[in-house]
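Novice: dropping a prediction and its sequence here:
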Amino acid sequence: MTAQPQDIPLFLDLPGRTSAYRVAEVRPQVSGIVLKRLFEEGSEVDAGQQLYQIDPATYQASVQSAEADLAKARATLKSVEAKAARYADLVRVHAVSRQDYDDAVASLDQARAEIMVAQAALKTAQINLGYTKVYAPIRGRIGKSSITEGALVTANQATALATITQLDPIYVDLRQSSSDLLRLREALAQGQLASSESGGGAPVHLSLDGTAHLYGPVGTLQFSDVTVDPDTGAVQVRAVFPNPDKILYPGLFVRAQVEQGMQKNVVSLPQDALVRRPDGSALVWVVDAQNQVTPRPVSVSRMTAEGTWLVTGGLNGGE
């Protein structure tokens, strides 16, 4: 083969696990008896879809009581307003005392405040009545229901009624060795590597554990953490993948190839073209102008995901 220096993208093979893009635990916000369950376990639900119906009778009564209190407060306000208006005319001609007028004005302010209190109470009652209908907060696949019709639920209980998981897209959390990360940054600083043209959105290829073929859709690198796990010495990397067919589920063990940069002006050689000497150094057999082969020491940086060696020194183009 003829050596042809070129710029080769480098990929790092990393282990990881899938995790849900969003997870919502559905809990009641009011107490009562569940009258209906309005979904099928394991089905897809839309955001805003009603899932449960809690008995609304007591909350409807609370709304009616709050409406009556508001009407009473408004009726009281009309009477106090009329009295305050009359006293305003009478106090000018000294027909009533200044104290009586001040009491009338204070009663007017109090009546207006009572209307605001009644309005707030009515709003609270209406909100609680609305909470008797339990809706899905996100779109996704809903799991099993922890309760059935006739069960008593309480506001903000610890046990979720059901859990909704959004599977499309899906996260893949990867672990990169901190030593690999340091070597990568050193190579970038020394100019041995060029930064990926795709930057923070570097493409990520995924393969499922135990299978040789790659997962179809290509993901994108979302972020790399800035802290090192003291227990494992690894840095977390997160990628996001489209999952339209729901093939990936949270908790799967996967392996991903993440683009790390561009190795500049290197020769890619198959494994059988490179020989390792006892001291660990590498050499290749080069054909000279007289059509004879001689050993040539070379510098090797790493092996690619395809199983070829990247030679960074010792060979010239066309040899």
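Specialist: Perfect, I can see it now. Numbers count the residues shown, from 1 in each chain.
Novice: when you work out contacts or count neighbours from here on, use the C-alpha atoms and nothing else.
Specialist: Noted.
Novice: wait, Gly143 sits on Ala162?
Specialist: Yes: judged on CA atoms under 8 Å, Gly143 makes contact with Ala162 at a distance of 6.1 Å.
Novice: list the buried residues in the top strand by length along the chain.
Specialist: In the chain, ranked by residue count with DSSP state E as the criterion, the top strand is strand 6-26. Applying a neighbour-count criterion of 16 or more other CA atoms under 10 Å, one finds 8-24, 26 buried in strand 6-26.
Novice: just stretch 63-71 next, same as before
Specialist: Val63, Ser65, Ala66, Glu67, Asp69, Leu70.
Novice: reformat these as TSV; add distance to Thr124 and secondary structure.
Specialist: Output for those, formatted as TSV (distance: CA to CA, whole Å; DSSP: H, G, I helix; E, B strand; the rest coil):
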residue	distance to Thr124	secondary structure
Val63	8	helix
Ser65	12	helix
Ala66	9	helix
Glu67	11	helix
Asp69	13	helix
Leu70	13	helix
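Novice: Phe39 - that's part of a helix, no?
Specialist: No: counting by DSSP: H, G, I helix; E, B strand; the rest coil, Phe39 falls outside a helix, being coil.
Novice: which residues does it contact?
Specialist: Val45, Leu51 (CA atoms under 8 Å, 6 or more residues apart in numbering).
Novice: and it, how far is that from Lys144?
Specialist: 10 Å (CA to CA, to the nearest Å).
Novice: now do the helices in the stretch 201-319 of the chain.
Specialist: Ranges of helices within the stretch 201-319 of the chain: none, based on DSSP state H, counting those that start in this stretch.
Novice: and here is the other one:
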Amino acid sequence: MSRWKIVAIIVVVLVVAIIGYRIVHRPTGFQRGKGEDAPIPVTVVPATRENVPVYLTALGTVSALNTVTVVPQATGQLVSVNFKEGKEIKKGDVIAQIDPRTYQAAVEQAQGKLAQDQALLSAAKYLASSYENLGKKQYVAAQTLQAQEQTVRQYQAAVLADKAALDSARVQLGTPPSARRSMAWPGCAWWTSAT
């Protein structure tokens, strides 16, 4: 026999052996009707109306539509930051508190100066009233009466300035108009400075 005939017989025998092996060792799913053409089991439930959550996962940068820069009106060390990331804040909410000891002395000093100038104003008014009565009787010169009236106006202005200084010393850090706070100072620089 020729060499090519031997090779052809070996190839035919191998093909027949492979086909026979496949037929004998066929998966059990095909034999029982559970193969690719078998029906797929499903569960049936009545249709209902429900909310379906929608999730979106993505990478990107988020930027606020509106931002507000909060600047303190007083200089001092922060005692507390009274908001959380993303919390709604309203106008008038206290968002941070500065250590009151740093400006309590200024408040007390302004109160003392106001009380002092109010006492001086009261004394000047009393003296002006006395000079006015004495001026009607020609016991005091008109120039002295005018000088005392000027002193009264001077102390009235001083009292107004003292009230403004007291109001300024009573500053409490507040919020801008209603907003949502984000990006709190991480590790917060616990010292603020009025700019």
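Specialist: All right, it came through fine. Here the structure is a predicted model, which is why all the values come from computation and not from measurement.
Novice: overlay them and tell me the TM-score.
Specialist: The TM-score (TM-score structural alignment, normalised by the length of the second structure) is 0.60; 134 aligned residues with a CA RMSD of 2.5 Å.
Novice: re earlier: got the buried residues of stretch 63-71 of the first structure as a markdown table, with distance to Ala106 of the first structure columns?
Specialist: Below are those laid out as a markdown table (distance: CA to CA, whole Å):
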| residue | distance to Ala106 of the first structure |
| --- | --- |
| Val63 | 29 |
| Ser65 | 26 |
| Ala66 | 24 |
| Glu67 | 25 |
| Asp69 | 20 |
| Leu70 | 19 |
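Novice: any idea which of those is closest to Gln263 of the first structure?
Specialist: The closest of the buried residues of stretch 63-71 of the first structure to Gln263 of the first structure turns out to be Val63 (CA to CA; 70.2 Å).
Novice: the closest one -> the second structure?
Specialist: Aligning on TM-score structural alignment places Val63 of the first structure opposite Val107 in the second structure.
Novice: nearest spatial neighbour of that match, skipping sequence neighbours?
Specialist: Ala169 (5.1 Å; CA to CA, 6 or more residues apart in numbering).
Novice: tell me how far whichever strand or helix holds Leu120 of the second structure is from the chain's mean position?
Specialist: Using DSSP states H and E, Leu120 of the second structure maps to helix 101-136. Mean-position distance between helix 101-136 of the second structure and its chain equals 44 Å (CA atoms, centre = their mean, to the nearest Å).
Novice: that one against the first structure, how far on average?
Specialist: Its matched residues in the first structure lie on average 1.2 Å from helix 101-136 of the second structure after superposition (mean CA distance after the TM-score superposition for the first structure).
Novice: helices or strands up against that helix?
Specialist: Secondary-structure packing of helix 101-136 of the second structure (3 or more CA pairs under 8 Å, 6 or more residues apart in numbering; DSSP states H and E): helix 142-169.
Novice: just the buried positions in the helix it packs on, please.
Specialist: For helix 142-169 of the second structure, by 16+ other CA under 10 Å, it's 145, 148-149, 151-152, 155-156, 158-159, 161-163, 165-166, 169.
Novice: with stretch 41-48 of the first structure instead?
Specialist: Val45.
Novice: do stretch 88-106 of the second structure as well
Specialist: Ile89, Ile95, Ala96, Gln97, Ile98, Tyr103, Ala106.
Novice: now stretch 172-180 of the first structure, how far from the chain's geometric center?
Specialist: That offset, for stretch 172-180 of the first structure, works out to 19 Å (CA atoms, centre = their mean).
Novice: okay, and that stretch goes to which residues in the second structure?
Specialist: Under TM-score structural alignment, there's no match for stretch 172-180 of the first structure.
Novice: what comes into contact with that stretch?
Specialist: Contact with stretch 172-180 of the first structure is made by 14-19, 228, 233-241, 256, as judged by CA under 8 Å, 6+ apart.
Novice: cutoff 6 Å now
Specialist: Pro15, Gly16, Arg17, Thr18, Gly233, Ala234, Val235, Gln236, Val237, Arg238, Ala239 (CA atoms under 6 Å, 6 or more residues apart in numbering).
Novice: quick one, what contacts the second one?
Specialist: Residues in contact with Gly16 of the first structure, defined by CA under 6 Å, 6+ apart, are Asp173, Leu174, Phe253, Val254, Arg255.
Novice: which among those count as buried?
Specialist: Asp173, Leu174, Phe253, Val254, Arg255.
Novice: Three-state assignment for the second one, please.
Specialist: For Leu174 of the first structure, the secondary structure call by three-state DSSP comes out as strand.
Novice: which residue sits closest to it, ignoring its sequence neighbours?
Specialist: Nearest non-adjacent residue to Leu174 of the first structure (CA to CA, 6+ apart): Gly16, at 4.1 Å.
Novice: can you tell me how far the nearest residue to Arg276 of the first structure once chain neighbours are set aside sits from Pro297 of the first structure?
Specialist: Among residues not flanking Arg276 of the first structure along the chain, Ala282 sits closest, at 4.7 Å (CA to CA, 6+ apart). Remark: distance between Ala282 of the first structure and Pro297 of the first structure (CA to CA) = 6 Å.
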